[in-house]
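Asker: Whatever this is, show me its structure:
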Amino acid sequence: MPDQVQKKRAIILFNLGGPDGPDAVKPFLFNLFNDPAIISLPNPFRFLLAKLISSRREPVAQEIYAHLGGKSPLLELTQDQANALQTSLNDLDDGFDNRCFIAMRYWKPFADETARAVKAWGADEMILLPLYPQFSTTTSGSSVKDWKRACREIGLNVPMKTACCYPTNAGFVSATAEMVREGYEKALAENKGAPRLLFSAHGVPKAVITKRQDPYQSQIEKSAQAVVNEMAIPGLDWLVSYQSRVGPMEWIGPSTEDEIKRAGKDGVPLVIVPIAFVTEHSETLVELDIEYREIADHLNIPVYQRVRTVCSHPKFIGGLVNVINETQTALDQNGADSDSAQTRGWWCPDDHVCATAKQPGSTH
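Answerer: As a prediction, this is how the structure comes out:
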């Protein structure tokens, strides 16, 4: 009897992207600020403002990336995750021939290039997997919207389903908790007192939360709480803060920088945990490791320990496998994403109740 023909399933991994050299820094910044999910002005005003901001921020950004050899490591680290996830999925022998593709939002490979590659491969189905555990219109929302545009333009029309978010996924939480405990114990071994955990996430303007009813902040808090629950350390001192503020708008808080200063006043050791990032990039390797460490040293904070991101941690990759499986079940049972105004093409409804109400271990 001949072997059953496997369905070709494309897994599309979304991430921010980063410049691949000094010449890419300014266009990368322009692409970022020209995204209507980031700056909601109509054109030509958004285009002109993005030109202005990218020109003004380029010198600072060039200095940041100079610490990293002139480029972002994000693509290489995301490719490692894609390779590990593809291997794990194909080891399941569940009737799918899986191939993982990467689509970056603000630098290469863009959605258009990746969509052409998926079409050329002949995918039968697609699972869309943002590498953002917590949903925001500024990250996952923007990436998936751009992906669907790219698919329409080339006629890539196969069933697809979006893994909206997974803030308390068991693999993500377990991998994070394991690495946080290691950092916590290193800080504790310095004998400078019990450390304070600072779960730091990328901030967003407060209007993103209030006007768009974006669940991002709520999901960040749920991720941090799930990690703390997994660690099960009695009397643990911890809180959530937000980094990377730009511009004059009011942002969600408290800010990571302010909390570092408060730790200095309190004289407590600090363990910094990047809770929204699953790969190393400029905001962990420069902002957390260099800029904020300098502030901590200036304030004589007794210990400043930064926990690594989960990257290709086996437990995190295993968690992503579960996310794919649950998303596939939703595709099989409920059909493909819709682009209607009501659903916006998401697995979750607009209010994202299912994304915030389920228990750890679930995709939602």
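Asker: C-alpha only now, for contacts and for neighbours.
Answerer: OK.
Asker: all strands for the stretch 201-350 of the chain, in order.
Answerer: 237-243, 270-274, 304-306 (DSSP state E, counting those that start in this stretch).
Asker: Can you point out the buried residues in the one helix or strand residue 61 maps to?
Answerer: Using DSSP states H and E, residue 61 maps to helix 45-66. For helix 45-66, burial by neighbour count (16 or more other CA atoms under 10 Å) applies to 46-47, 49-51, 53-54, 58, 61-62, 64-65.
Asker: do you know how far the closest residue to residue 85 other than its chain neighbours is from residue 354?
Answerer: Closest residue to residue 85 apart from its sequence neighbours, by CA to CA, 6 or more residues apart in numbering: residue 317 at 5.9 Å. Counting by CA to CA, to the nearest Å, the gap from residue 317 to residue 354 is 23 Å.
Asker: So these two - more neighbours on which side?
Answerer: With neighbours defined as other CA atoms under 10 Å, residue 317 and residue 354 compare such that residue 317 has more, 23 against 15.
Asker: To compare against the first, here's the next sequence to fold:
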Amino acid sequence: MIGILLVNLGTPDAPETGAVRRYLREFLSDPRVVEIPRLLWWPILNGSILLTRPARSARAYARVWMPEGSPLLVYSQRQSDGLAALLQERFHGQVRVELGMRYGNPAVAAGLAALRQQGCGRILLVPLYPQYAAATTASTFDAVAAALRRQREIPELRMIRDWHDHPAYIAALAGRVRSYWQAHGQPDRLLISFHGLPERCVALGDPYRRQCERSTELLVAELGLPRDAWVQTFQSRFGPAKWLGPYTDQTLQSLARAGVGRVDCFCPGFAADCLETLEEIAMTGKESFLHAGGKEMHYIPALNDDPAWVEALASILLPHLEGWELSPQTAGPGAVKDFAVSAMAG
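Answerer: Next comes the predicted model:
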């Protein structure tokens, strides 16, 4: 039996101060996320940050919370369920899918345990980050290793590192944008915003910036956009360090002051909508743009549970199962490869 563990970043259990404080404590305690010596960082984290930030963040989460829960968890679970249904239909129960969150619930360890309980001796890890960064993808590996450290018998493991330039990913992004424009018309400028990263991380070797730029290059080529029709930026910076730029919030204000009437924002680095897309961009970003003199700002939703994205995700991950033979009663030779090809064609 083969298991697939989808992993996203995580979310508080509720839009409440206590739940957000627990989540932020776990998130900001990860040395992959904050690369500051513990002796320096610990007093800061447990002092001003965890005393003041949770209440503010809880109010932000409350603005985007869905009836079913956190948007990130809701859409990630729908992706997982959609992928499971797709693979169940093709491989008749020989491939199982579970969801884990790097921080919060359901935990990575719980997802691994669920796959092992279903008899999965081979597991493919799929961090839901198209572009690689140590703070996200590498941290996912850390969590898996920590969960397995306590087990006597560990499964055979593979992990997808990134898919920033995969044709299926780019096609899904372009399809999302085209579909929105068909319904709402086209903007004066498309703003393509990725989550930020301290410049120091790139200097130390993270390929994140160039992978974001490559994703943008392929997306705008697929859309056929001229150079003056789009701009790429980075959002969600935190703390006094210099982060990758240009910054999304400042760019939105500059575009409004320059007389750009309508801007559409799209965030290709987020496989599922979350606080950073729905509150920071669709709400706060829009308010900032309009206040600076802009006329319209639209947010184009993330890939979420779009069936076309679920098909694309399958075509991205299935080649990584090659050589892990499925039961001959349920899938013939080359079945994984044939399905991946048909998914991309579809």
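Asker: just to revisit the earlier point, with respect to burial, which of the strands of the stretch 201-350 of the first structure scores highest?
Answerer: Stretch with highest mean neighbour count among the strands of the stretch 201-350 of the first structure: strand 270-274 (a mean of 27; mean count of other CA atoms under 10 Å).
Asker: now the angle between strand 237-243 and it, please.
Answerer: Angle of strand 270-274 of the first structure versus strand 237-243, following axes from the mean of the first three to the mean of the last three CA atoms, to 10 degrees, is 50 degrees.
Asker: mean deviation of strand 270-274 of the first structure from the second structure?
Answerer: Here strand 270-274 of the first structure, set against the second structure after superposition, deviates by a mean of 0.7 Å using mean CA distance after the TM-score superposition for the first structure.
Asker: In contact with the alignment partner in the second structure of residue 319 of the first structure, which residues are there?
Answerer: Aligned counterpart of residue 319 of the first structure in the second structure: residue 312 (TM-score structural alignment). By CA atoms under 8 Å, 6 or more residues apart in numbering, the contact list for residue 312 of the second structure reads 168-169, 172, 343-344.
Asker: cool, residue 101 of the second structure as well?
Answerer: 7-11, 107-108.
Asker: quick check, nearest of those to residue 35 of the second structure?
Answerer: Nearest to residue 35 of the second structure among those is residue 9, at 17.6 Å by CA to CA.
Asker: In which helix or strand does that closest one reside?
Answerer: In the assignment (DSSP H and E), residue 9 of the second structure maps to strand 2-11.
Asker: Just give me how far that strand sits from the chain centre.
Answerer: Chain-centre distance of strand 2-11 of the second structure: 11 Å, with CA atoms, centre = their mean, to the nearest Å.
Asker: immediately after it, which helix or strand?
Answerer: Per DSSP H and E, strand 2-11 of the second structure leads on to helix 17-28 as the next helix or strand towards the C-terminus.
Asker: Hmm, the residue nearest to residue 85 of the first structure is touching residue 86, no?
Answerer: No: the criterion here is CA atoms under 8 Å, and residue 317 of the first structure misses it with residue 86 at 9.6 Å.
Asker: What spatial separation is found between the corresponding residue of the first structure for residue 284 of the second structure and residue 298 of the first structure?
Answerer: Residue 284 of the second structure maps onto residue 291 of the first structure when the alignment is built from TM-score structural alignment. Per CA to CA, residue 291 of the first structure is found 11 Å from residue 298 of the first structure.
Asker: Helices of the stretch 201-346 of the second structure, residue ranges please.
Answerer: For the stretch 201-346 of the second structure, the helices defined by DSSP state H, counting those that start in this stretch cover 208-223, 248-257, 275-278, 286-291, 307-317, 335-345.
Asker: Hmm, residue 218 of the second structure is touching residue 172, no?
Answerer: No: with contact defined as CA under 8 Å, residue 218 of the second structure and residue 172 do not form a contacting pair (11.8 Å).
Asker: coming back round to it: specify the angle between the strand holding residue 9 of the second structure and helix 307-317 in degrees.
Answerer: Relative orientation of strand 2-11 of the second structure versus helix 307-317 (the same axes, to 10 degrees): 120 degrees.
Asker: okay, and strand 2-11 of the second structure goes to which residues in the first structure?
Answerer: So strand 2-11 of the second structure sits over residues 9-18 in the first structure, by TM-score structural alignment.
Asker: same check, this time on stretch 113-122 of the second structure
Answerer: Going by TM-score structural alignment: stretch 113-122 of the second structure matches residues 116-125.
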